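> next one to model:
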Amino acid sequence: MKSITCLIVDDEPIARDIIAAYCKHLPQLTVVASCDNALEAKAVLQQQPIDVLFLDINMPVLSGISFLKTLRNPPQVIFTTAYKEYAVDAFDLAACDYLLKPFSLERFIVAVDKAIDRLQPVQAVLQTAPEPVAEPYVFVKADGKIYKIAHDELLFAEASGNYTRINTTAGLLMPGMTFTSFTGLLPVSQFLRVHRSFVVNKSKISHIEGNRIFVGPHEIPIGSNYREAFLRELGV
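Below you'll find the predicted structure:
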């Protein structure tokens, strides 16, 4: 099994030691650094790829929640905190799990397994089965209305909790449907999954720079688990 790189961020030395000790029970985990503040952790993330980030929330200077918001393409995040009131904010940021201190080794392993599941290789396309011939548009319900969106008008879509942010040439729509439900309506030959939270209309991409896709004025991150398959779909 491929080694999974981990970064521990917590301002309490004892808390960092406990997580490091738990990691030693799982041979596939490799702790590459242990930091006592978010700014130090940011430097580590800039220097090397990290698969799983164990992140405390209540820290001086920059909280774990604020720190995660600064990351363009974050690793899998497992929050570790003594404050349960931050749970909603954590999951709004697509955190993998939320461990409430003190947590057991058993609960820690459950969280790590969730992160490993998310790290499994994925396909850049929405599905691999042959797609049926479909109409060149979709219907979605938003703001009490039903909108017809032609595939060619759809720029990209983004997961937003139980909603989906649909960016079109005419503007933004937020239907009350999950990202998975919406992307299931789209033809895989035209719309590519480039991140766990983004799908892009291939024909609308103006250029790609590093781990960013540009669609008009919009910048869309490319997830590390999607990059290889995405570029292969583009033939580059």
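> drop to CA atoms for contacts and neighbour counts, all remaining ones
Noted.
> okay, residue 131 and residue 69: tell me how far apart.
Using C-alpha to C-alpha, to the nearest Å, we find residue 131 at a distance of 37 Å from residue 69.
> oh, I was asking about residue 91
Distance from residue 91 to residue 69, by C-alpha to C-alpha: 12 Å.
> of these two, who's got more company?
Comparing residue 91 with residue 69 by other C-alpha atoms under 10 Å, the one with more neighbours is residue 91, at 15 against 11.
> what's around residue 13, how many residues?
Residues lying near residue 13 (other C-alpha under 10 Å) number 12.
> for it, what are its contacts?
Shown in contact with residue 13 (C-alpha atoms under 8 Å, 6 or more residues apart in numbering): residue 36.
> same check on residue 233?
Here residue 233 is in contact with residue 124 (C-alpha under 8 Å, 6+ apart).
> residue ranges of the helices in the chain, please?
13-24, 38-47, 64-69, 87-92, 105-119, 179-183, 227-234 (DSSP state H).
> distance of the residue nearest to the spatial centre of the chain from residue 17?
The residue lying closest to the centre of the chain (C-alpha atoms, centre = their mean) is residue 196, at 4.9 Å. With distances taken as C-alpha to C-alpha, residue 196 is found 31 Å from residue 17.
> could you also give me the structure for this second sequence? I'd like to compare it with the first:
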Amino acid sequence: MTCIIIDDEPIAHHIIEDYAKELKDLTILKSFYNAVEAISFLNTNKVDFIFLDIKMPKLKGLDFIKMLTHPPAIIITSAYEEYALEGFELSVTDYLLKPFSFERFLKAYQKVAQLKTNISNTNVKVDAEDQSIFIKGDKEIHQVNLNNIIYLESYGGYVKVHLNTQKPIVVHQSLKFFETNLNTNFIRTHRSYIINKTYIKSIKGNLIKLQDNDLPIGKLYKIHINKLLEN
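Now for the predicted structure:
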């Protein structure tokens, strides 16, 4: 797997690099000392995950995550435990509290590895042109046109895909997977919801009206809605 490090402290880079040397299947592609520099790199390069500090100059780590349209897996590395809840609300894979041991580093790495394995064995396949997906649910494989998806809802360890053409399909998958793989018509608006922008009827306060449904806007996702209104 491949990763990058974003941290303003040189010692943090050295520790992660030393730990990474113990893992033969992990490659650090690049190290950055501020998040702004990393944005340009991620625009043209794919990585499996990021080691990300929170308190950095120019751009804070959590604000950096909010700017990414399709973020890879994120492992937060921070000396401040009070940001853990907000981090997990942004779907980070793990939160390492500095200073952390190799054993704790390894546990976080294994979480990312398991996430990648789950995606490779997924019950959902997105076609090459991003026009449809194949969803395995209800003991059948359904081909679903992306335009027919109204919204997706986190449902425990499952995702409920709400459609305008048939009853919802429940699939054993994470909302994070869909956020990463669906096209730009879809936007994450809440820790439990991804919506198809085509179906937005109105936005009022912290609610989005989609056909007959009023869905909440999570406070950590309001930046996505603000960008939508700017366009």
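> overlay them and tell me the TM-score.
The TM-score (TM-score structural alignment, normalised by the length of the second structure) is 0.63; 169 aligned residues with a C-alpha RMSD of 3.4 Å.
> picking up where we left off before, mind checking which of the helices of the first structure is nearest residue 140 of the first structure?
helix 179-183 (8.5 Å; C-alpha to C-alpha).
> how much does the closest one stray from the second structure?
Aligned to the second structure and superposed, helix 179-183 of the first structure gives a mean residue distance of 4.8 Å (mean C-alpha distance after the TM-score superposition for the first structure).
> and the contacts of that helix?
126, 157-160, 162-164, 197, 199.
> now flag whichever of these is closest to residue 213 of the first structure.
For these, the nearest to residue 213 of the first structure is residue 199 (11.0 Å; C-alpha to C-alpha).
> got the contact list for the residue nearest to the closest one when sequence neighbours are not counted?
In space, and not counting its chain neighbours, residue 199 of the first structure is closest to residue 193: 4.3 Å by C-alpha to C-alpha, 6 or more residues apart in numbering. Residue 193 of the first structure makes contact with 123-126, 199-200, 226, 230, according to C-alpha under 8 Å, 6+ apart.
> before we move on, what about residue 198 of the second structure?
Residues in contact with residue 198 of the second structure (C-alpha under 8 Å, 6+ apart) are residue 185.
> what do you get if the cut-off is 10 Å, keeping everything else the same?
Residues near residue 198 of the second structure by C-alpha atoms under 10 Å, 6 or more residues apart in numbering: 147-150, 185-186, 210.
> and for residue 75 of the second structure?
The contact partners of residue 75 of the second structure, taken as C-alpha under 10 Å, 6+ apart, are 5, 49-53, 87, 91-96, 105, 108-109, 111-112.
> can you add distance to residue 172 of the first structure and neighbour count and give the contacts of residue 193 of the first structure back as TSV?
Shown next, in TSV, are these (distance: C-alpha to C-alpha, whole Å; neighbours: other C-alpha atoms under 10 Å):
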residue	distance to residue 172 of the first structure	neighbour count
123	27	17
124	24	25
125	23	19
126	22	20
199	15	25
200	14	22
226	25	19
230	25	21
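> in contact with residue 60 of the second structure, which residues?
Per C-alpha under 10 Å, 6+ apart, neighbours of residue 60 of the second structure: 34-36, 52-54.
> now these in TSV, with distance to residue 74 of the second structure and neighbour count?
Shown next, in TSV, are the contacts of residue 60 of the second structure (distance: C-alpha to C-alpha, whole Å; neighbours: other C-alpha under 10 Å):
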residue	distance to residue 74 of the second structure	neighbour count
34	16	22
35	13	24
36	16	15
52	7	28
53	10	27
54	12	22
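> make TSV out of the residues you listed and add distance to residue 167 of the second structure.
Formatted as TSV, those follow (distance: C-alpha to C-alpha, whole Å):
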residue	distance to residue 167 of the second structure
34	46
35	42
36	43
52	40
53	42
54	42
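> now flag whichever of those is closest to residue 181 of the second structure.
residue 52 (21.8 Å).
> relative to residue 207 of the first structure, how far out is the equivalent of the closest one over in the first structure?
Matched by TM-score structural alignment, residue 52 of the second structure corresponds to residue 55 in the first structure. In this view, residue 55 of the first structure and residue 207 of the first structure are 34 Å apart by C-alpha to C-alpha.
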